[in-house]
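In: After the sequence you'll find the predicted model.
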Amino acid sequence: MEYSNEKLKSLAVDVQYEQHRYIYRVGKRIFDFVASLIGLAVLSPVFLIVATAIKLEDPVGPVFYAQVRLGKHQQKFKMYKFRSMVVDADKKLKKLLKLNDVDGAMFKMREDPRVTTVGRFIRKYSLDELPQLVNVLLGQMSLVGPRPPLPREVAEYTDYDKQRLIVKPGCTGLWQVTVRNNASFDEMLRLDLAYISHRGIRFDLWILIHTVFVFFKPNGAY
């Protein structure tokens, strides 16, 4: 993602500074690799329980769901989640877009009819996100960072909005541990850019600690 000198002056994030934070990025990658590897091992019983619950509700459908997302510099990758919706959820989306609960380039619907019974539970406690530890292990995502958007969402982004794509996307972030799904797109963007501008080891650890609290005390996930 290239910016002219004039455009750099109008951006909220110091792009050049972020591109030269080598020590922080290397340290973050090492931490992500080790933590995701340990997380996958420790949480394997949870994976088994969630997978079993999904299969009991729908013996035919798959346990996991892979969706193409855009990461750092708009690089495409498949993001993994536990399936929380009916099998043909993507085909039904077009009819639901007009019922979007938030403004801007993302879709959120509080009473989404595509979500299964098990899906509502695992979404509430963010258990559907656990398979993204594989994406972290592979280096496609970080534990902390802006959420990776869909290609159709980025198609609606302005150059200002695309600043959230100058860093590696994350499993959790600042807006997830604060306003969560109650955030509008503009508020999510503001919090993502605030994170990018102030990110560091201590800030990442603060977000991770508060993410653990969200597992036990959900803050508006749906």
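Out: Nice, I can see it.
In: Only C-alpha atoms from now on, for both contacts and neighbour counts.
Out: Noted.
In: Return the set of buried residues in stretch 116-125.
Out: Within stretch 116-125, the residues that qualify as buried are Thr116, Val118, Gly119, Arg120, Phe121, Ile122, Arg123, Lys124, Tyr125, counting by 16 or more other C-alpha atoms under 10 Å.
In: Take this one as well and set it beside the first:
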Amino acid sequence: MNEHEIQQLLIHHYFPVQRPLGRWRLALNFYYERLNWLCWINGGDVLKRTFDFSASLTALLLLSPLFLVIGLLVKLQDGGPVFFTQIRVGKHGREFKMFKVRSMCLNAEEKLKELIARNQHGGQGVTFKIKDDPRITKLGRWLRKLSLDELPQLYNVLIGDMSLVGPRPPLPREVKRYTLADHRRLAVKPGITCFWQISGRSEIDFNGQVKLDVTYIETRNFWVDLKILAKTLPAVLSGKGAC
């Protein structure tokens, strides 16, 4: 840079800030650039949240007759509660109540201790799954096969605990056994469906679930979410990997 160029640089950038108007223009330009940066960084999250709220509210209204039918069938089955709430871990480790249609017997949590030894994911010891879980009711197997037991999570999406698309929210006891690498799943808001829900569901072991969730986190955008949602219904109807 020669002397003339240095002088021009001082004229355009240094001398103006010596005056009140110049300092005001410089501050205004700073806040304008900062606003642009924030919009670029957070714009995707705002769009995702807007879509989540609108879609979940619409789905809850349209599916309300189906909720009534399912609720009546669950109630007639054994007289127990229709809904089941469970503490799950969300974004950055925040715990929340996740809602499901009850698909298990009334004393399912007590029976869990007896079934731990039969865990098909026992090699990793983080998630729990057994074939033909005796705690699941006859109606519950049908609900799970079609993922109808997950419909109340639309309410979790509506109030902002969850998103339509994102890693499935783990149980606190599972998170306690996470490695540092596994905690990457908690970097975003959990969802109802994600890559491993359309790629085999519970047939995928825990390590495979983590890899798919991290892939989603690193590549996520609005169009990826739409593609996953479009593939979710065929995956559910196929029944592959349903518990």
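Out: It's in. Owing to the predicted nature of the structure, the values given are computational and were not obtained by experimental measurement.
In: Nearest to Gly27 of structure 1 among the buried residues of stretch 116-125 of structure 1?
Out: Comparing the buried residues of stretch 116-125 of structure 1 against Gly27 of structure 1 with C-alpha to C-alpha picks out Tyr125 as the nearest, at 28.8 Å.
In: center of structure 1, which residue is that?
Out: Note on structure 1: the residue nearest the mean C-alpha position is Arg147, at 3.1 Å, using C-alpha atoms, centre = their mean.
In: and that residue, what is it in contact with?
Out: Under the criterion of C-alpha atoms under 8 Å, 6 or more residues apart in numbering, the neighbours of Arg147 of structure 1 are Pro169, Gly170, Cys171, Thr172, Gly173.
In: In structure 1, which residue range corresponds to stretch 152-169 of structure 2?
Out: Mapped onto structure 1 using TM-score structural alignment, stretch 152-169 of structure 2 spans residues 131-148.
In: Leu180 of structure 2 corresponds to which position in structure 1?
Out: Aligned against structure 1 - with TM-score structural alignment as the criterion - Leu180 of structure 2 pairs with Asp159.
In: Settle this for me: Leu193 of structure 1 is touching Gln163, isn't it.
Out: Yes. Between Leu193 of structure 1 and Gln163 a contact is recorded at 7.3 Å, counting by C-alpha atoms under 8 Å.
In: how about the helices in structure 2?
Out: Taking DSSP state H to define them, one finds helices in structure 2 at 3-9, 20-62, 64-78, 108-115, 138-145, 153-158, 172-175, 206-219, 222-238.
In: Out of the ones you listed, which is the most enclosed?
Out: Mean neighbours per residue, mean count of other C-alpha atoms under 10 Å, is largest over the helices of structure 2 for helix 153-158, with a mean of 23.
In: Quick one: average offset of that helix versus structure 1, please.
Out: On superposition with structure 1, the mean distance recorded for helix 153-158 of structure 2 (mean C-alpha distance after the TM-score superposition for structure 1) is 0.3 Å.
In: Residues contacting that helix from elsewhere in the structure, which ones?
Out: 52-53, 56-57, 59-60, 98-100, 162-164, 191-192.
In: Could I get the contacting residues of the aligned partner of Leu189 of structure 1 in structure 2?
Out: The alignment partner of Leu189 of structure 1 in structure 2, by TM-score structural alignment, is Val210. Contact analysis of Val210 of structure 2 by C-alpha under 8 Å, 6+ apart lists Asp182, Arg185.
In: gap between Val210 of structure 2 and Leu28 of structure 2?
Out: Val210 of structure 2 sits at a distance of 44 Å from Leu28 of structure 2 (criterion: C-alpha to C-alpha, to the nearest Å).
In: Next: Phe128 of structure 2.
Out: Applying C-alpha to C-alpha to Phe128 of structure 2 and Leu28 of structure 2 gives a distance of 55 Å.
In: Kindly report the same for Lys131 of structure 2.
Out: In this structure, Lys131 of structure 2 and Leu28 of structure 2 are separated by 63 Å, where distance is defined by C-alpha to C-alpha.
In: Tell me the counterpart of Gly39 of structure 1 in structure 2.
Out: Taking TM-score structural alignment as the alignment basis, one finds that Gly39 of structure 1 is matched in structure 2 by Ala59.
In: Could I get the contacting residues of its match?
Out: Applying C-alpha under 8 Å, 6+ apart, we find Ala59 of structure 2 in contact with Leu154.
In: same deal with Gln74 of structure 1?
Out: Taking C-alpha under 8 Å, 6+ apart as the definition, contacts of Gln74 of structure 1 comprise Leu165.
In: Need the counterpart of it in structure 2.
Out: Correspondence of Gln74 of structure 1 to structure 2, assessed by TM-score structural alignment: Gly93.
In: go on, Leu48 of structure 1?
Out: Match for Leu48 of structure 1 (TM-score structural alignment): Leu68.
In: repeat for Tyr24 of structure 1
Out: Applying TM-score structural alignment, one finds that Tyr24 of structure 1 aligns to Gly44 in structure 2.
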